[in-house]
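>>> Sequence and predicted structure are below.
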Amino acid sequence: MSPLTTLTVVASLLLSDLTNSERVLGAYVFQRHGDRTAKSWPPTKLTSLGYSQEYMTGNLFHDRYISANSSYRIDGISTDIVNWAQITASAPQDDVIENSGEGFLQGLYPPVGSIATETLRNGSTVEVPLNGYQLIPMSDVKSGSGSEDNTWLQSTSSCGKAIVSSNDYFDSNSYNSLLSGTCRLYQSLEPLVNGTFSASELSYKNAYTIWDLLFVALIHNSTASFPSSTILNDTVMQELLVLANEHEFNLAYNSSDTIRAITGMTLAGEVLTALNETITSGGKSKLNVQFGAYASFLSYFGLAELPATTVNFTGIPNYASSMAWELVTDDEGTEIPATSDIRVRFVFHNGTSIEGSIQLQAYPLFGQSTVELPWAQFVNETKRIAIQSQEDWCQACGNSTGICASSSGAGDDSSSTSSAGSSSGRGMSLGVAGVIGAMVTLGVLVGLLILSMVVFGLQFVPKSAIAGIHRGSDASTVPAMKTTAA
């Protein structure tokens, strides 16, 4: 039931030969969450199986990028105890995705046992709990919050034009053809899903959530709660998966209206920024890991022209799928080489890694014939599809509220501030306004002083009288006001 079951076979033909002299300078990993409960029954939760998948995948990335014995080890990365300056992890505010990230990071840098023991000045030792458990903080990404509680992930992007573009698919000829042509298939599922979907909801319009419900049930539900039926067999599930793939890819990407792939554009910009930071920091930043949902995969697949490599890149990636961009060089030095000696390799692994092996396969990006692109070419191609700033995002999406609220008012204020010494017939200069403000403030203070005298029975006493009472004392230390009985 995998959407990309033949990827490893096709991809093996595209692998590049890796020499012993190759150095991996850094990498950016985008990781899908693990197995979860069905989307149609929110709140969705990461299952024990999903947590195990993520932990195992993280451990296998440890073996690839962290282990001292790996030929793919990132140059100079800490092999035992995590160095926070070298790794950045991020995820949207979503329980399933964030918990998946925690599991992955535990596998990426597993507990270090006695290595983490500290000796204090007084000679006593302190052991880190959980056998040297290592904490790796995660920051928030701007889009994708609540992804796994939404039946369609585009709504979590908040991008106005992208949402409109995705909805345009429901007016297309291809959609309407599948809607009418699959009516009987979806209606036949009614005995299995009538507790979740009404008869009117059983159509291609809900292709993904219907497939998702059945897929989750086949993994987790007992025979008693989800009895076997002649209605549902491997052939039917495969047909439902193909339809779900078609449905979701067309909502995530359209070659003639690329704003639909806003999540992929944003991801492309984040990847480019992070890899560039690895280069410009001299290799101080080494590994970025971002956790997310399948829509980011699909929209990036389309933007990077990966379906031209194999049609399987139009399918929904399995739980715990991974894609990574690796900075590599044949330079034998120990520093970051010139950018002319740096290449970028894109690798992908479809499916869960609970089986204990990860086969990251290299694929050519942007319709190129080779699986490694010179850094300059990767930059140019990525900039063509990427969004790299909040301003660009707001402009592309056509948003004008929230984080994209117009700043024209603030701009007007700042311009008037720059001409603070001038005044116009429609107002006063800031200098005059300042004097008036000071006078108003003084008036308020005097009013408060008089009020307090009335309330507490205070009265002014001439300084000369006070000086007479305290003759022989330093007049400067005598208060100008005294308290009398009311």
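Received it, and whenever you're ready, just let me know what you need. Numbering: from 1, shown residues only.

>>> Please count neighbours and contacts with C-alpha atoms only from this point.
OK.

>>> Nearest the geometric middle of this protein, what residue?
Val141 (3.4 Å; C-alpha atoms, centre = their mean).

>>> tell me the contacts of the nearest residue to it once chain neighbours are set aside?
Spatial nearest neighbour of Val141, chain neighbours left out: Pro92 (5.0 Å); criterion: C-alpha to C-alpha, 6 or more residues apart in numbering. Residues in contact with Pro92 (C-alpha atoms under 8 Å, 6 or more residues apart in numbering) are Glu98, Asp140, Val141, Lys142, Ser143, Gly144, Ser145, Gly146, Phe291, Gly292.

>>> Tell me the spacing between Thr8 and Phe346.
Here the criterion is C-alpha to C-alpha, to the nearest Å. By it, Thr8 lies 14 Å from Phe346.

>>> Please say which of the two ends up with more neighbours.
Phe346 (21 against 17; other C-alpha atoms under 10 Å).

>>> which residues sit against the longest strand anywhere in the chain?
Secondary structure of the chain per DSSP state E: the longest strand is strand 23-32. With C-alpha under 8 Å, 6+ apart as the test, strand 23-32 has contacts from 72-75, 97, 271, 274-275, 278, 283, 285-294, 318-332, 336.

>>> just checking, Asp331 touches Asp341?
Yes. When contacts are counted by C-alpha atoms under 8 Å, Asp331 is listed as touching Asp341 (6.9 Å).

>>> before we go on, here's another structure to hold up against the first:
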Amino acid sequence: MSTTTGTSDSKVLGVVVLARHGDREGFYQNSTDYTPSGTAITALGNVQEFQLGQKLRSIYLNASSPSFISTVNTTVVKDAQVQIRADGGGEGGVIFNSAVSLLQGLFPATLDYKTTLANGTTITAPLGGYQTVPIESVEPGNDISLEGWTSCNTFVTATKAFYNSPSFKQKAAEHSEFLDLLPQYLDGRAVTLENMWNIFDFINVRYIHDATFAKSFPENYLHQARDLANFHEYGIFSSPQPNGIGNIAGQTILPSILDGLASIADANNPLKLVYQAVSYKPFISLFNLTGAAEMNPQLAGIVNYAAALALEVRQPNAGGEPVIRFNFKNGTDDEEFNRYNFLGSTNDVSLSTFVDTLKPVAFDDLPTWCKVCNNQQDRGCAMLSTLSISSTDRVSPVGAGFVGAGVTLAVVSAMLAGLYLLGFLTIGKRRRGSKFGSETDSQEMKI
């Protein structure tokens, strides 16, 4: 493992970045199906993300950096050169707001962000040239790619099996004395290994924000809770087999990563910087799928706030096909991004090897998800079942949205037709005034 600085054996063509959200308020998620509660980002969380954006800018948008991406406009952002996606579920606005703060650091305000009007007046954007970068909010109800585990019945079954496994029960027995010490600090929360993520999150949030708690809670307890939470989450969000259900958070995000890498490597495509704002879960699955956790055991667990993975697409100076470099920064614990070994290699991995290894387990189409998750009801699966769409037919998240809209329209139309036939609904023309003062015809419905 080495830092990314000082490398001149290849040129960076572009980068795909995954970043966890910043510091937030307390958060609870069900220990079995991971149904989340609400929370909110803090001022600290916004600062962490802003600083991460500045760090990424210093690496990739700084002409003096050895990893400078020369094809990206470094002053005024060009929409065609960047793609930003943020998980709109789970922790909700925390992840989206983290993306907003990161982009402020990555593309800061500039007086160059201005326009000249036909009358010769020059207008500079507010706040000294604040740049608004388009962010796609990825809603779990319409798109499975950033939250593949949500409403996944097979995932729930696997989680329960993990809790009943000999290794889990042995871990619980080995640390029972430590768990017995925690109730006095947990404000009535259930103290079981099954609830370990919620225990750790409660402790961690209080340790950061509550001075009284931080003074009374032993620091070594925090480390022990973290270790148990790492065991807990790695056991749930990874699988020994690449196509195992525990890897679903990585399996569903992989297509957008692979598409981003391919676009960056394409000299005719302007896209050079892809950023996806996510929770900690895809990191665990991806570190497992890429073998990074096996080669670097410190990666087998929960990543810190504002942690970021940077998959660089590099063109070797000696020629040949592009290669992928695996760089990771674990939040504020790391001052710099570090280079990690992955896919069994101690060097950069060719793009074709990366794709050939991971593409077979990648999917983000709704029919496949419904089949893998044994779900015929949620996230659009009921609509697919109604329309008898084969799992071999690819339906994009956007397409699935149109399917849902079509089915909804058909149901509403049928309902209105029934009301009309029963005499509860009449349709007729009436005259009304428009907002411009003229009269127009309109349809009136009475129920």
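Received it, and whenever you're ready, just let me know what you need. No experiment lies behind these values; they were computed from the predicted model shown.

>>> residue ranges of the helices in the stretch 201-350 of the first structure, please?
Taking DSSP state H, counting those that start in this stretch as the test, the helices found in the stretch 201-350 of the first structure are 207-220, 234-252, 262-280, 294-303.

>>> closest one to Asp171 of the first structure among these?
helix 234-252 (11.8 Å; C-alpha to C-alpha).

>>> Show where the closest one falls in the second structure, residue numbers please.
Using TM-score structural alignment, helix 234-252 of the first structure lines up with residues 219-237 of the second structure.

>>> Which elements pack onto the host helix or strand of Leu373 of the first structure?
Per DSSP states H and E, Leu373 of the first structure falls inside strand 372-374. Strand 372-374 of the first structure sits against strand 342-349, with contacts defined as 3 or more C-alpha pairs under 8 Å, 6 or more residues apart in numbering; DSSP states H and E.

>>> For the helix or strand just after the strand it packs on, give me every contacting residue.
Once the chain leaves strand 342-349 of the first structure, the next helix or strand it forms, by DSSP H and E, is strand 361-363. Identification of contacts with strand 361-363 of the first structure by C-alpha under 8 Å, 6+ apart yields 8, 11-12, 14-16, 306, 309, 345-349, 370-371.

>>> Could you work out the most separated pair of those residues?
Using C-alpha to C-alpha, the two most remote members of the contacts of strand 361-363 of the first structure are His349 and Thr370, lying 18.3 Å apart.

>>> and these two? which has more neighbours close in?
Per other C-alpha under 10 Å, whichever of His349 of the first structure and Thr370 has more neighbours is His349, with 22 against 14.

>>> What's the match for the more buried one in the second structure?
His349 of the first structure maps onto Lys329 in the second structure, by TM-score structural alignment.

>>> Could I get the contacting residues of the residue nearest to that match when sequence neighbours are not counted?
The shortest distance from Lys329 of the second structure to any non-neighbouring residue, by C-alpha to C-alpha, 6+ apart, is to Phe337 (4.5 Å). Phe337 of the second structure sits next to Thr3, Thr4, Asn327, Phe328, Lys329 when contact means C-alpha under 8 Å, 6+ apart.

>>> ok, the second one touching Phe328?
Read that as Thr4 of the second structure. No. Thr4 of the second structure lies out of contact with Phe328 (C-alpha under 8 Å); the separation is 9.6 Å.

>>> Which one's more surrounded, those two?
Phe328 (23 against 19).

>>> Please name the residues that touch that one.
Ala307, Ala308, Leu309, Ala310, Phe337, Asn338, Arg339, Tyr340.

>>> picking that back up, if we take the contacts of strand 361-363 of the first structure, which one ends up nearest to Gly437 of the first structure?
Within the contacts of strand 361-363 of the first structure, the smallest distance to Gly437 of the first structure is 62.7 Å, found for Phe346 (C-alpha to C-alpha).

>>> ok, the closest one - contacts?
Contacts of Phe346 of the first structure by C-alpha under 8 Å, 6+ apart are Met323, Ala324, Trp325, Glu326, Ala362, Tyr363, Pro364, Leu365, Val371, Glu372.

>>> Run those residues past the second structure and keep the common ones.
Contacts conserved in the second structure for the contacts of Phe346 of the first structure, counting by both residues aligned by TM-score structural alignment, their matches' C-alpha atoms under 8 Å: Met323, Ala324, Trp325, Glu326, Ala362, Tyr363, Pro364, Leu365, Glu372.

>>> doesn't Asp341 make contact with Thr329 of the first structure?
Yes. With contact defined as C-alpha under 8 Å, Thr329 of the first structure counts as touching Asp341 (6.0 Å).

>>> So the two - more neighbours on which side?
In this view Thr329 of the first structure and Asp341 are compared by other C-alpha under 10 Å, and Thr329 has more residues nearby, 22 against 14.
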